[in-house]
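Student: 3D, please:
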Amino acid sequence: MSTSLAWDERYAGGSFQFGEAPNRYLESLAPRLGQGQGLGQGLGMRALAIGDGEGRNGVWLAERGLETTSLDWSPVGLGKARALAEARGVALATVAADAAGWAYPAEGFDLVAWIFLHLPPEDRAAAAAGVVRTLAPGGLLALECFSPAQHGRRSGGPKIPELLWTRAIAEDLFGGLEVLELLEGTVLLDEGPRHQGHAEVVRGLWRKPV
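Tutor: Down below sits the predicted model:
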């Protein structure tokens, strides 16, 4: 079974696997969403949520007034994302594609949210290059992913070690961006049935130079 079909099966039920609320780290960045070059307080800002699954992060960004696109390889997940957006009364564009192979438009977005998207190293590097390319000058990248210290915890994350993130991986992939914050450590997750409890993560915020 392909990975996308596996996620289709996970998303096929009525409940939201990671809840309907946004990722807490992304939510904490709300005061900074208007700090990109030439950006107002969210309005007119273009956002891309990659690996957005059932749309919890993309819909939240749209509720903040951002023109938002959710990208995921599961059409089933994106169907639930569109339904969630409609229920919340916001517009949400969706793209069914592999984050490693999508043609990221140059300077197409002012914010990219990379939340718990775990890819094999080559795919991760390809997606990261696309994200850097698609950020407009002054644009922000927000990331939270599981680190190797998550091994053995039951609060979520992939079981394959090569899919996990370290601070060094993030520094290497996004070395051309300005680091606003970059942390590796323990957080408490409360995000639907699949992300519950203490977890080990890498989280960071970067800005593309003007």
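Student: C-alpha from now on. contacts and neighbour counts both.
Tutor: Will do.
Student: what ranges do the strands span in this protein?
Tutor: With DSSP state E as the criterion, the chain has strands at 46-50, 67-72, 93-96, 109-115, 135-146, 178-191, 195-207.
Student: burial measure for Gly14, as a count.
Tutor: 7 (other CA atoms under 10 Å).
Student: what does the one 3 residues further on give?
Tutor: Using other CA under 10 Å, Gln17 has 18 neighbouring residues.
Student: on that earlier part again, could the strands of the chain go into a markdown table alongside mean neighbour count?
Tutor: Rendered in a markdown table, the data for the strands of the chain read as follows (neighbours: other CA atoms under 10 Å):
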| stretch | mean neighbour count |
| --- | --- |
| strand 46-50 | 25 |
| strand 67-72 | 25 |
| strand 93-96 | 18 |
| strand 109-115 | 25 |
| strand 135-146 | 24 |
| strand 178-191 | 15 |
| strand 195-207 | 21 |
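Student: Save the ones you listed as JSON lines, and put in distance to Leu78 too.
Tutor: Formatted as JSON lines, the strands of the chain follow (distance: least, CA to CA, whole Å):
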{"stretch": "strand 46-50", "distance to Leu78": "11"}
{"stretch": "strand 67-72", "distance to Leu78": "7"}
{"stretch": "strand 93-96", "distance to Leu78": "7"}
{"stretch": "strand 109-115", "distance to Leu78": "15"}
{"stretch": "strand 135-146", "distance to Leu78": "20"}
{"stretch": "strand 178-191", "distance to Leu78": "18"}
{"stretch": "strand 195-207", "distance to Leu78": "19"}
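Student: And these: which comes nearest Asp172?
Tutor: strand 178-191 (11.8 Å; CA to CA).
Student: distance of Asp190 from Ser4?
Tutor: 25 Å (CA to CA, to the nearest Å).
Student: this one next, for a side-by-side:
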Amino acid sequence: MSDDDDPSAVFEPASWEERYAGDGRVWAGSANPQLEAAAADLTPGTALDMGCGEGGDVLWLAARGWQVTGADFSANGLARAARAAEAAGVAERVEWMRVDARDFDPGERRWDLVTSHYLHPAAGRMAEVLPRLAAAVVPGGHLLVVGHAPTGEHRHADGPQRRAMFFAADIARLLPPGFEVLAAEERARILDHGAGPQHADDAVLFARRTG
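Tutor: I've put the predicted structure just below:
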């Protein structure tokens, strides 16, 4: 069954294993601009990128001195990311973790920076995922969550994918006590899929754990 037959399949590992099974890149391979802006003034330490896919953000952090854990529920995606890390010469600064964000349990591990970019579990599941990510942040560390807001180009989305989108203020309310919100806002970006530039909005939550 394809994603067209069952739109909710896009939230499951099998859909992404198929997407990452081909030879060509799925994503551009560059870092998310919101990550570049947020991390610019941070001292490199340990970082966790949940839903890392092909590893573009992982590689960017590693190249800047971070020790990074790239996590995803797709084995094919992680294999692509590992090959990219080898090619970029940063493999010694990276470890890979196969895990579904919906089941993620950091245990005793904590990271200085925890990020996720366009990680969209099915509607309602972000209420489970975000506290798991927040629990993985060391006191004094930072959490960055970037997603698709249901505005701009994405206002035309419908069905399960539309319901999985969010506004920054909505996910900021999901933070547990002990976090200071540094930014919770929508930020415009320009997309160009070959048919001319189009406007989209990123929902950006950036927070610091205070205790």
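Student: Got a TM-score for the pair?
Tutor: TM-score of the superposed chains, computed with TM-score structural alignment, normalised by the length of the first structure, equals 0.84; 195 aligned residues with a CA RMSD of 2.3 Å.
Student: one step back: of all the strands of the first structure, which one is nearest Val59 of the first structure?
Tutor: strand 67-72 (7.8 Å).
Student: That closest one vs the second structure - mean distance after superposition?
Tutor: When the second structure is overlaid, strand 67-72 of the first structure sits 0.7 Å from its aligned residues on average, using mean CA distance after the TM-score superposition for the first structure.
Student: now that strand, how far from the chain's geometric center?
Tutor: What separates the centre of strand 67-72 of the first structure from the centre of its chain is 10 Å, taken as CA atoms, centre = their mean, to the nearest Å.
Student: tilt between that strand and strand 46-50?
Tutor: Angle between the axes of strand 67-72 of the first structure and strand 46-50 is 10 degrees (criterion: axes from the mean of the first three to the mean of the last three CA atoms, to 10 degrees).
Student: Where in the second structure does strand 67-72 of the first structure fall?
Tutor: Mapped onto the second structure using TM-score structural alignment, strand 67-72 of the first structure covers residues 67-72.
Student: Not counting its own residues, what contacts that stretch?
Tutor: Stretch 67-72 of the second structure has contacts (CA atoms under 8 Å, 6 or more residues apart in numbering) with 44-53, 55, 58, 61-62, 78, 93-101.
Student: do that again at 6 Å, thanks
Tutor: 46-52, 93-99 (CA atoms under 6 Å, 6 or more residues apart in numbering).
Student: so which two of the residues you listed are the farthest from each other?
Tutor: Top of the distance list for the contacts of stretch 67-72 of the second structure (CA to CA): Arg93 and Val99, 19.4 Å.
Student: quick one, helices of the first structure?
Tutor: 3-11, 24-28, 56-63, 75-88, 121-134, 167-173 (DSSP state H).
Student: if we can go back for a sec, what about the strands of the first structure, which gets the closest to Tyr11 of the first structure?
Tutor: strand 67-72 (11.9 Å).
Student: Count the neighbours of Ala87 of the first structure for me.
Tutor: If you count neighbours by other CA under 10 Å, Ala87 of the first structure ends up with 9.
Student: got a list of what it touches?
Tutor: Ala87 of the first structure touches nothing, counting by CA under 6 Å, 6+ apart.
Student: now swap in Gly45 of the second structure and tell me
Tutor: Trp66.
Student: Mind doing that once more with 10 Å?
Tutor: By CA atoms under 10 Å, 6 or more residues apart in numbering, the contact list for Gly45 of the second structure reads 61-62, 64-68, 111-113, 141.
Student: Ok, Ser15 of the first structure next?
Tutor: Ser15 of the first structure makes contacts with 54, 80, 192-193, as judged by CA under 10 Å, 6+ apart.
Student: same thing with Ala170 of the first structure?
Tutor: Applying CA under 10 Å, 6+ apart, the residues contacting Ala170 of the first structure are 125, 128, 143, 182, 202-204.
Student: so can I have CSV of the residues you listed showing distance to Pro22 of the first structure?
Tutor: Converted to CSV, those look like this (distance: CA to CA, whole Å):
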residue, distance to Pro22 of the first structure
Ala125, 25
Ala128, 22
Leu143, 13
Leu182, 20
Val202, 17
Arg203, 15
Gly204, 16
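Student: Tell me how many other residues surround Gly108 of the first structure.
Tutor: Gly108 of the first structure has 16 neighbouring residues, counting by other CA under 10 Å.
Student: Could you check how far the aligned partner of it in the second structure is from Arg80 of the second structure?
Tutor: Using TM-score structural alignment, the partner of Gly108 of the first structure in the second structure is Arg110. Going from Arg110 of the second structure to Arg80 of the second structure by CA to CA gives 25 Å.
Student: can I assume Asp112 of the second structure is in contact with Ala47?
Tutor: Yes - shown here, Asp112 of the second structure and Ala47 form a contact pair, counting by CA atoms under 10 Å, at 5.8 Å.
Student: Closest one to Thr151 of the second structure out of the contacts of Gly45 of the second structure, please.
Tutor: Distance to Thr151 of the second structure, by CA to CA, is smallest for Leu113 among these, at 27.7 Å.
Student: Return the residues in contact with the closest one.
Tutor: 39, 42, 44-49, 66, 68, 134, 136-138, 140-144, 208.
Student: Please report how far it lies from Leu130 of the second structure.
Tutor: For Leu113 of the second structure, the distance to Leu130 of the second structure (CA to CA) stands at 14 Å.
Student: overlap in contacts of those two?
Tutor: Common contacts of Leu113 of the second structure and Leu130 (CA under 10 Å, 6+ apart): Leu143.
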